[in-house]
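J.: Task: produce atomic coordinates for the following.
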Amino acid sequence: MYLVGNLSIYIGLAISIFSLLIFIIGIYKQDQRFINSGKGGVLAAFICTAVASAILLYLLATEQFQFQYVHDYTSSELPLIYKLTAFWAGNSGSLLLWSLFLSMYTVMVVFSKKMKGNPMVPYIASIMLTNVIFFFFILGFVAKPFVLLDEVPIEGKGLNPMLQNPGMILHPVTLYLGYVGLAVPFAFAMAALILRNMDDFWIKMTRRWTILAWMFLSLGNILGGQWAYVELGWGGYWAWDPVENASFMPWLTATAFLHSVMIQERKNMLKVWNVSLIITSYALTLFGTFLVRSGVLTSVHAFADSNLGLYFLIFMAFAVLGGLYVLMSRYNLIKRDAGQFHSFLSKESSFLINNLLLVGAAFAVFWGTIFPLVSEAVRGTKVTVGIPYFNAVQSPILLSMLFVMAVCPLIAWQRSSAKNLRKNFLYPSIFAIIAMVLMVVIGVRKTWAVIGYGVIAFLLITHYLEFYRGVKARRKMTKENIPVALWRLMVRNRRRYGGYLVHLGIAFIAMGIIGSQNYDLETMKTVKLGESIEIKDYKIIYEKLDQRKEGINDIIYADLRIFQNGKPLGVMEPEKVFYGNWEQPSSEPAIVNSWKEDLYLVLSAWENDGRATFIVKINPMMNWLWLGSIILVIGTLFAVWSGKYGNITPRYSGSKREVS
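T.: Purely as a prediction, here's the structure:
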């Protein structure tokens, strides 16, 4: 296994380098035989990563502790599912997973039927193979997954308890699929620029790739937030941790890209902007990997004791400078025949404003993330940027984006008249004002919260009107009943109405964020057996403190009987888990869910006489955040499910002869 595992990596590296050279020769000679050979090399490189991945999974599942990676991240007491998910618990395993996805994407693009005979293929493959070669190099010479120990240990160290959670089964996988997925539109954009192909063919061909990468990034962030909420025991879901920020920044710029490409397709505008956005999104995925593995910033998510940061920094600089060089060398060509904005009050202007807000949000997160490094370099002191900075900067940006999202569906292309604006926005404005008044009446007093819920109400009604008018027009023509008309309207306009579903999902997420960030309550109290804790309309009676054993782990738990307004809600058991092979215990909170709020209970400490200290939190609107996340994913899948490229044929203006 040791020999086969290492050989698969070194052979994969050699094949990838060979394939890259063959593609370059094929481009230079314009010879399809070389291109076909390079494509075969791409498939062989993927097989090498698949073999290496299968071997590592086998070693983890069968407790081969003589391998350092298996010893460091598994133990015999670990359930099989967590032995397998230890695959991405450490540096070398996670990088192997990244390489597997990257080579898989490369194969899918190169062998796609829609790309058969396309002259962009060798350029796209060369760019993606450069990434594959880098990761093979790291796996072969820096972070080796198949290192043998000098002596065979009896037992492994075990998996970090924080990773022994269902959320960690999917969170890293979805995040990596999103990260790696953004390499595809980057490769297409660079290939189009090199070939001097300035039409929107590359955008249409990568639409699905970009949407899927965006969806996986969304899922990664959502699952990470859910994991933090149920596993870390602090009662929150987002702490603006550097590694959280690293996955959020490319999500913001990819969101901007997905919106602005619509303007290029329809109005032939924002070409430079779109290429710049995809370069930035791709660079931010590498920057996030650098943050996780460099150790320059402290994070609960980061890999410790890593010397990989410098390698990723060099590769990121190479990729960004290379992308910018290609962009600037084609700048005049890109600007030629570009469309122009005709009015500030137009759909295309709203898209541009939305993009500026998204990029501004990404820059604010980027600055807050790297500021400790800047301060240390300039002043010699690392100044930490905390949650208040991010909340203060991002809150108005979030509300502004929600407002633009609300306006965009009902505003006209090219130019909107005063009559059009009155017709489309009078009733939504009245509805929003009424919603804000009702918020004040029911006790919502914070200004940002009132404005936020007013903007969300405005967004919900404008999107409702879009669905209502579409269904009404269809029923007038087809005489269909409302459910049938709605379904067929959406199916025949998947991209449009899928996007609206995503907007609704983001609106519900915003409802949860505003409620949980502005109206949460918390108390900490030490009580004796039989005593109670009261918070808001809840009464929590401490009935029991006990201990049980699960495998090699000891669990201290408390029985808490919950009442709300005198009505019994049952008994909850917050826990403190002590692991047999891990020094730090973890808190497992008990959570009472409702659509109004969550009651979040944490066992903090206890005494020999039975007294215990509990942290009790009320987190309003949390279920709306998770509901919005589900709607967001459904909307994305709906938009991408059966989208068709149509009869698209490449239009190349470059002087190079097509490879066919």
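
J.: Could you use CA atoms for every contact and neighbour count after this?
T.: OK.

J.: what's the spacing between K446 and I513?
T.: According to C-alpha to C-alpha, to the nearest Å, K446 and I513 sit 14 Å apart.

J.: more crowded one of those two?
T.: Residue environment comparison for K446 versus I513 gives the larger neighbour count to I513, 21 against 13, counting by other C-alpha atoms under 10 Å.

J.: one more to put side by side:
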Amino acid sequence: WTLFSWLFLSIGILLGAKWAYVELGWGGYWAWDPVENASLLPWLTGTAFLHSVMIQERKDMLKIWNMVLIVLTFLLTIFGTFVTRSGIISSVHSFGNSNLGPLFLLFMFWAIVSATYLIISRREDLRSRNQLDSVLSRESSFLFNNLIFVAATFAILWGTLFPIISEAVRGIKITVGPPFFNTVNVPIAIALILLTGICPLISWRKATMNNFLRNFLIPSAVFFTALILLFAVGIRKVAPLLTFSLSAFVLTSIFFEFYRGTLSRIRYHDENIFTGFKNLIFKHRKRYGGYVVHTGMILIFIGIAGSSSFKTEKEKTMKKGDTIKIANYELTFTGLDQYNTPNAQVSTASFRIKNGNKYEGLATPSKHYHPLQKQTMTEVYISSNLREDLYLILGSINTNGSVFIKAEIIPLVAWIWIGGYILIVGTLFAMWPSKKKKSFLETKPLAKKNKEFVQLPQV
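T.: Down below sits the predicted model:
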């Protein structure tokens, strides 16, 4: 049930980011808007629970902590609805003021009191039966993982509520913008990427130094090689440099998990490579489905790092025949087409695209004015490949036929959506029910003798 809800929360966040990128026409997919933040908060605590519950399953530990994470996830989901419906926080995504705010607050208060009472009253049943054997263990890495997720949750919640807190304390509403969230969460994200690579390499209970060094040797070599190569090709910004290098480290560690598991099947079960790989992943769906999810998340981090760190943009008012150059692209304004539809007045600008010495067709960003709603909608033009997106936004249209255009080159953004698809596939694979093994009584028909059942042995 946790994977099911986490999957739909992940899909909702990805669809929201895609919608913002394609439909809103401002050149981004995440703006740290309060409602966006409210959707991310339960995802963070839910992800923390998915990791810590594995310790509970294997070691019978962290029961109280897991209950706290479940309650937090539920409360933060209600909090997101409260932010959206109450109008207490200004957001382009909120639905305005309503009288539902006090009801949501009352419900959240009741939920907190009830959950606290239940956890305290049943603390003996929830008490851990075991303890950590070593700091150098997979259990410890999961605990660090949880602390980082909770730290990110607190930082985002604090930034989201800060305007309300500042107004209540000082009488002045101080808005916290993207610089705060980026400054706080970029180091947290890098730490999460590092732990994503470390966790599969450390043994449960206690990792010996020999095991630690043997498992880390090749992934660490890949990390330092990637770091040197990326620095050599001109990447000097610390955040993307570490993100890309650590991503190579993580992907290598995940690859070796599949490699070692398949090799073990070949060696001990006398299977060929394809049968061994198939049996490996289908007999351990949660584990290897989780690795697929981690792969998707790493690709998302790569896309975020590339698109946020290396985006370039240019703006220009252009007449017919004018050209704007950005990166390897040369865009020539060929004309403006204006026409009416039953619901809107449409203005479409055409630009001939030249990438290096190659023509790539026409770009047609447009604006749609809807008289009944008195609203103008921007339809952006996006040309996407695995390396970068060409993103064109049509601005103001002047009476002399000239237009204001904003052109952006956004690197690696396609990997965010690819990573999202992989995340969905991995989650579905992990949660897909395995075939139940039939018991002895189910596989062996009851024997009959003289029309009477023979007593079968107890199993």
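
J.: what's the TM between chain one and chain two?
T.: Scored by TM-score structural alignment, normalised by the length of the second structure, the superposition of the two chains gives a TM-score of 0.93; 438 aligned residues with a C-alpha RMSD of 1.4 Å.

J.: any idea what G80 of the second structure aligns with in the first structure?
T.: Structural alignment places G80 of the second structure opposite G288 in the first structure (criterion: TM-score structural alignment).

J.: who touches its match in this structure?
T.: Shown here is G288 of the first structure, whose contacts under the criterion C-alpha atoms under 8 Å, 6 or more residues apart in numbering are V243, A246, S247.

J.: Specify the local secondary structure of the second one.
T.: Using DSSP: H, G, I helix; E, B strand; the rest coil, the secondary structure recorded for A246 of the first structure is helix.

J.: Can you tell me the closest non-neighbouring residue to the corresponding residue of the second structure for it?
T.: The criterion is TM-score structural alignment: under it, A246 of the first structure has A38 as its aligned partner in the second structure. Sequence neighbours aside, G80 is the residue nearest to A38 of the second structure in space, at 4.6 Å (criterion: C-alpha to C-alpha, 6 or more residues apart in numbering).

J.: Could you measure from that neighbour over to H284 of the second structure?
T.: If you go by C-alpha to C-alpha, the gap between G80 of the second structure and H284 of the second structure works out to 35 Å.

J.: do the same with T196 of the second structure
T.: In this view, T196 of the second structure and H284 of the second structure are 19 Å apart by C-alpha to C-alpha.

J.: Equivalent analysis for T84 of the second structure, please.
T.: As it turns out, when the distance is counted by C-alpha to C-alpha, T84 of the second structure lies 40 Å from H284 of the second structure.

J.: more crowded one of these two?
T.: Each of T84 of the second structure and H284 had its neighbours counted (other C-alpha under 10 Å), and the higher figure belongs to T84 (25 against 13).

J.: That one: what's it in contact with?
T.: Taking C-alpha under 8 Å, 6+ apart as the definition of contact, the neighbours of T84 of the second structure are V35, H93, S94, F95, G96.

J.: so what's the third one up against?
T.: Residues touching S94 of the second structure, when contacts are defined by C-alpha under 8 Å, 6+ apart, comprise V35, V83, T84, R85, G87.

J.: ok, now which ones touch I198 of the second structure?
T.: The neighbourhood of I198 of the second structure, defined by C-alpha under 8 Å, 6+ apart, consists of S141, V250, S253.

J.: Could you dump the residues you listed into CSV with secondary structure and distance to I148 of the second structure added?
T.: As requested, those are exported to CSV (DSSP: H, G, I helix; E, B strand; the rest coil; distance: C-alpha to C-alpha, whole Å):
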residue, secondary structure, distance to I148 of the second structure
S141, helix, 11
V250, helix, 17
S253, helix, 21
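
J.: By neighbours, which of these wins?
T.: Neighbours were tallied for each of the contacts of I198 of the second structure (criterion: other C-alpha under 10 Å), and the maximum of 28 neighbours falls on V250.

J.: for the stretch 301-450 of the second structure, what spans make up the strands?
T.: Listed in chain order, the strands found in the stretch 301-450 of the second structure under DSSP state E, counting those that start in this stretch are 312-318, 323-326, 329-340, 345-355, 358-363, 366-370, 375-379, 381-384, 388-397, 403-411, 448-449.

J.: quick one: A151 of the second structure from L3 of the second structure, how far?
T.: When distances are taken as C-alpha to C-alpha, A151 of the second structure and L3 of the second structure turn out to be 22 Å apart.

J.: Correction: the previous question concerned H368 of the second structure.
T.: For H368 of the second structure, the distance to L3 of the second structure - C-alpha to C-alpha - is 40 Å.

J.: what about the two, which has more around it?
T.: The residue with more neighbours, out of H368 of the second structure and L3, is H368; 20 against 15, by other C-alpha under 10 Å.

J.: quick one: what's aligned to the more buried one in the first structure?
T.: For H368 of the second structure, the aligned position in the first structure is occupied by V577, per TM-score structural alignment.

J.: corresponding residues in the second structure for stretch 540-558 of the first structure?
T.: Counting by TM-score structural alignment, stretch 540-558 of the first structure pairs with residues 331-349 of the second structure.

J.: before we move on, what about stretch 357-370 of the first structure?
T.: Structural correspondence for stretch 357-370 of the first structure: residues 148-161 of the second structure, per TM-score structural alignment.
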